[in-house]
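Q: this one's sequence-less:
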């Protein structure tokens, strides 16, 4: 799909000001400006990413109340039941909370719902499990913010509930929990609103064990933060930048086994390795069977057991990939057959029997291909379970709130959500959410926009520039890898297709030549040829595969040059 190139305006005066004050290259100063970081203190904090800059955890509404209740549980010898979600954020949050509580001498039990059998998060089974475990307190992590009925059931058993959740709360009413820790709730003074649940559990560790305690949980905190695709700004950047080096040096036997199995133990780890290597394997257990396997992995104290559990996750991931491919093919065929793209801005697809574990991945694929919000529903016994993904300009959670009359449950964020719906309500829901989209989503927003940090001559791309840009790392949501463009460059070599869909060729500008690689861009092989003039948008990467490092263009878009 063609992309709109949005090239950021340059601000030479502000560049000089930031460059001189921070002692950074003018290009880095402009990258800060492009990311709306112009305040000097914010810019300094961005580069330092120091744990000491994190806010006082007691600024979180109800944190003091939660700390006192947990301390009381410890003093009374109560067992605490930890209820976590089955994704990476939920698993890492559960493991970190386990570590905190055990350090305080508190007995712990765990419950991770089975995606197929139990549904999402804090559900109606929790009250029974709490009683059976003899728990005096339930702590829900990465779930619970909309679980009114489940919280009421637990309360009826004279068991208190603490909810630690970063999902969007219902503006009208919160569950009747003993304490809710969520920076997005009304009247919470905590300055940074975008922590993942694992970040909130890290704040709990700081409140209960002191700030220095966060040093010992940074490996899993970084993994959960990156995998949940929260903005890598503010305190999330601190956790990830501080935590990435801790992953390779981890003492967690489960994580050590996973690094060894995936052969990344000795690599310099980046958010890429979490998002595409570690995270999918942790998620795979909950997608294909029970996330208990992932929890057991990170709680294991035995190296051999941990390696066997890591192998089980890897096997689940292979199964997930095969199932995902099949369902994506079915969904694409269904979309081409059923969706009127001129009339419908939101894709809503349904089918009996689609595996619920991969619906989010399928929705992401549809959104990426068609660049419009996508909702993928699996129907079983008259009830549909769905995952949804969105685009910039369409707040998914707000849109679902506008359609609440047709939904049994829903929750999530601006860009991703989940819901349950009766089968007979799917058609009216489809009509209403498209009506909402027609009223709120401009047509021009249905064209993907590629934000470009600046136009530079090809000859400017070298190892020094790549190293200068690396000062902005780690890159991810909220701090994307810088993208540049160069125009009127010449295709020097015949484009070659590597693997299934990777394009590689050389380009030059006068006497300067550099290799370019485009992942998922095989379609361009028949469009460009040696000797042509093209415009390129790209990230600057370093190719050090079996050789000394050299710069390389990681392509984001290709256009035939005009004139």
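A: Okay, I see it. Computed from a predicted structure; not experimentally measured.

Q: rest of the way, CA atoms for contacts and neighbours
A: OK.

Q: Beyond the helix or strand where residue 149 lies, next helix or strand please.
A: Taking DSSP states H and E as the criterion, residue 149 maps to helix 148-155. Later in the chain than helix 148-155, the nearest helix or strand by DSSP H and E is strand 160-164.

Q: Output the contacting helices and strands for that next one.
A: strand 135-141, helix 148-155, strand 179-181, helix 197-209 (3 or more C-alpha pairs under 8 Å, 6 or more residues apart in numbering; DSSP states H and E).

Q: Could you dump the ones you listed into TSV and include distance to residue 251 and mean neighbour count?
A: What follows is these, written out as TSV (distance: least, C-alpha to C-alpha, whole Å; neighbours: other C-alpha atoms under 10 Å):
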stretch	distance to residue 251	mean neighbour count
strand 135-141	23	25
helix 148-155	35	19
strand 179-181	29	24
helix 197-209	18	24
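
Q: Ok, which of the ones you listed comes nearest residue 384?
A: helix 148-155 (20.0 Å; C-alpha to C-alpha).

Q: try it against this one:
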């Protein structure tokens, strides 16, 4: 079923003379000018900047917080000629930041470079003391930590006290007790607001670029890793992150990584057409499947070596991930038809899949959800909240009940003992029920889909890359009467809506269009459909607007 809304819940923005004049001044289409105005841009300078990304301009004067210079000095002393271990995390940001750190250490002349990614279910997030002890026994001299480490005080102290050179690159919250070392780069410690939006891979890359750790050209060729992790971590798509992703997509399209090239082909993607949507919908979930279903080392192996057996295994895990996730989401949706429960626990759920499912539920219902399952001797959970909620604030207030927690305002994770789960779940349920989600009108631009062409599509993407805080614009088209409904798919659950040259596709919306008398129009989005080398635009119904 497609979402339905009343006319009052959409704010329709029309093209006018001002949009035409603005388009002439900016050198863009009238549609792009109208979209910029609909997003609240009002002055020429901000609109011009929106249309022309310059990565080097973004990086000029970027403040990633204290410790940058000290870490650069430590890198120069502790990496060349040393036995190095990179310690990362099991999601795509942890994998990509680990890959970048491994390649940087090798390029910097390390004697040997090893890596360790913890097992999501068996070990969980963070730097584990037993791993550090084994590394010391194995002769590791330098430890590079990415996408974690800020709060792993005991493990980091042990490493330093026992003679290890330690550098930490992270982007997670630094509330509470944090590590006390000089070689510690985390923008949350006092970096600029732009720097605070970076994922861990982008933190490491931006630090290396700013401090001149390696030649800029060499680093630019690794922006594919930054693009994948930036999209995968759903960070705010501001000016800097948009520039990083844009350049990273260019690198991906001409990727020199055989493993990624093969994986892209296996996923049915056309390399030249890869965009942020391709990453979010296909490539990133596939790379994440390793850490969610097995061990993240598989994805790291695909990126670093292109090992065919790893690609085969990763593809198989991705198929299983999609099937299990779909089944769990369907079961929860059925349960929610009778009673809305915000906090759910199931002993049979795989912990690694819950974050994606919670995100899907939060987006679909505009409600907060916490999903949890057994992990080791305790319980691990994931929390997602809509606009109006703050996951970090919620878990911070419940910290006395938790063994550990961390995350971002919209998404966070936690662990809790079995004995405290009942108390925690009750408290979480109360907090999630109290989130007030204000229904604010969605701004859409009135534009007939038959007027779209590939040139306008290309011009529209100058406002991208799209993502968190920079959503792809939606458009509105009115029902004129006389539309034809053409069933699509098995059982006719989908439909094509035709009126003259206007054609819309309503996935899972056929039954809602059997009678169109009360339909005023549709909110839709354009997308590219590639088939046998031919590119066409198709127009997907996002929402039905009723009188």
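A: Yep, that arrived. What you see is a predicted model; the values in this text were computed from it and never measured.

Q: so what number do they get for TM-score?
A: Here the TM-score for the pair of chains, by TM-score structural alignment, normalised by the length of the second structure, is 0.89; 539 aligned residues with a C-alpha RMSD of 2.9 Å.

Q: Adding distance to residue 277 of the first structure, write the helices and strands packed on strand 160-164 of the first structure out as TSV.
A: As requested, these are arranged in TSV below (distance: least, C-alpha to C-alpha, whole Å):
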stretch	distance to residue 277 of the first structure
strand 135-141	24
helix 148-155	34
strand 179-181	30
helix 197-209	19
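
Q: Can you say which of the ones you listed is nearest to residue 112 of the first structure?
A: strand 135-141 (10.1 Å).

Q: what angle separates the closest one from strand 160-164?
A: 20 degrees (axes from the mean of the first three to the mean of the last three C-alpha atoms, to 10 degrees).

Q: counterpart of strand 135-141 of the first structure in the second structure, which residues?
A: Aligned by TM-score structural alignment, strand 135-141 of the first structure falls on residues 140-146 of the second structure.

Q: helix/strand/coil for residue 503 of the second structure?
A: Taking DSSP: H, G, I helix; E, B strand; the rest coil as the rule, one finds residue 503 of the second structure in the strand state.

Q: correct me, but it touches residue 485?
A: No: if you go by C-alpha atoms under 8 Å, residue 503 of the second structure and residue 485 don't touch, sitting 10.1 Å apart.

Q: Can you report how many residues lie near the alignment partner in the first structure of residue 256 of the second structure?
A: In the first structure, residue 256 of the second structure lines up with residue 251, judged by TM-score structural alignment. Residues lying near residue 251 of the first structure (other C-alpha atoms under 10 Å) number 13.

Q: again with residue 234 of the second structure
A: 17.

Q: Please apply the same query to the one 4 residues further on.
A: Residues contacting residue 238 of the second structure under the criterion other C-alpha under 10 Å number 19.

Q: Kindly report the same for residue 397 of the second structure.
A: When neighbours are counted by other C-alpha under 10 Å, residue 397 of the second structure comes out with 9.

Q: residue in the first structure matching it?
A: By TM-score structural alignment, residue 397 of the second structure lines up with residue 402.

Q: residues contacting its match?
A: 433, 436 (C-alpha atoms under 8 Å, 6 or more residues apart in numbering).

Q: and the gap between it and residue 429 of the first structure?
A: Plainly put, residue 402 of the first structure is 10 Å away from residue 429 of the first structure if you go by C-alpha to C-alpha, to the nearest Å.

Q: what does residue 236 of the first structure give?
A: For residue 236 of the first structure, the distance to residue 429 of the first structure - C-alpha to C-alpha - is 35 Å.

Q: Between the two, which is the more surrounded one?
A: The neighbour comparison of residue 236 of the first structure against residue 429 (other C-alpha under 10 Å) goes to residue 236, with 23 against 19.

Q: in which helix or strand would I find the more buried one?
A: helix 234-248.

Q: how close does that helix sit to the second structure?
A: By mean C-alpha distance after the TM-score superposition for the first structure, the fitted helix 234-248 of the first structure averages 1.3 Å away from its aligned residues in the second structure.

Q: after that helix comes which helix or strand?
A: In N-to-C order, the element after helix 234-248 of the first structure by DSSP H and E is helix 253-261.

Q: That next one - contacts with which helices or strands?
A: Looks like helix 253-261 of the first structure contacts helix 234-248, helix 292-299, helix 303-338 (3+ C-alpha pairs under 8 Å, 6+ apart).

Q: Redo those helices as CSV? Include distance to residue 379 of the first structure.
A: Output for these, formatted as CSV (distance: least, C-alpha to C-alpha, whole Å):
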stretch, distance to residue 379 of the first structure
helix 234-248, 37
helix 292-299, 25
helix 303-338, 14
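
Q: Out of these, the one nearest residue 531 of the first structure is which?
A: Across these, closest to residue 531 of the first structure is helix 303-338 (C-alpha to C-alpha), at 36.1 Å.

Q: Now do the same contact list for the most centrally placed residue in the first structure.
A: Closest to where the C-alpha atoms of the first structure average out (C-alpha atoms, centre = their mean) is residue 229, at 1.9 Å. Going by C-alpha under 8 Å, 6+ apart, residue 229 of the first structure touches 476-477.

Q: residue in the second structure matching it?
A: Residue 229 of the first structure maps onto residue 234 in the second structure, by TM-score structural alignment.

Q: What strand or helix carries the residue nearest to residue 375 of the second structure when sequence neighbours are not counted?
A: Of all residues not flanking residue 375 of the second structure in the chain, residue 121 sits nearest, at 5.5 Å (C-alpha to C-alpha, 6 or more residues apart in numbering). Using DSSP H and E, residue 121 of the second structure is not contained in any helix or strand.

Q: ok, how many other residues are close to residue 121 of the second structure?
A: The burial count for residue 121 of the second structure: 19, using other C-alpha under 10 Å.

Q: Likewise for residue 216 of the first structure?
A: Residue 216 of the first structure, neighbours per other C-alpha under 10 Å, totals 17.

Q: try residue 468 of the first structure
A: Count around residue 468 of the first structure with other C-alpha under 10 Å applied: 14.

Q: can you check the one 3 residues further on too?
A: Counted with other C-alpha under 10 Å, the neighbours of residue 471 of the first structure add up to 12.

Q: Good, we can wrap up now.
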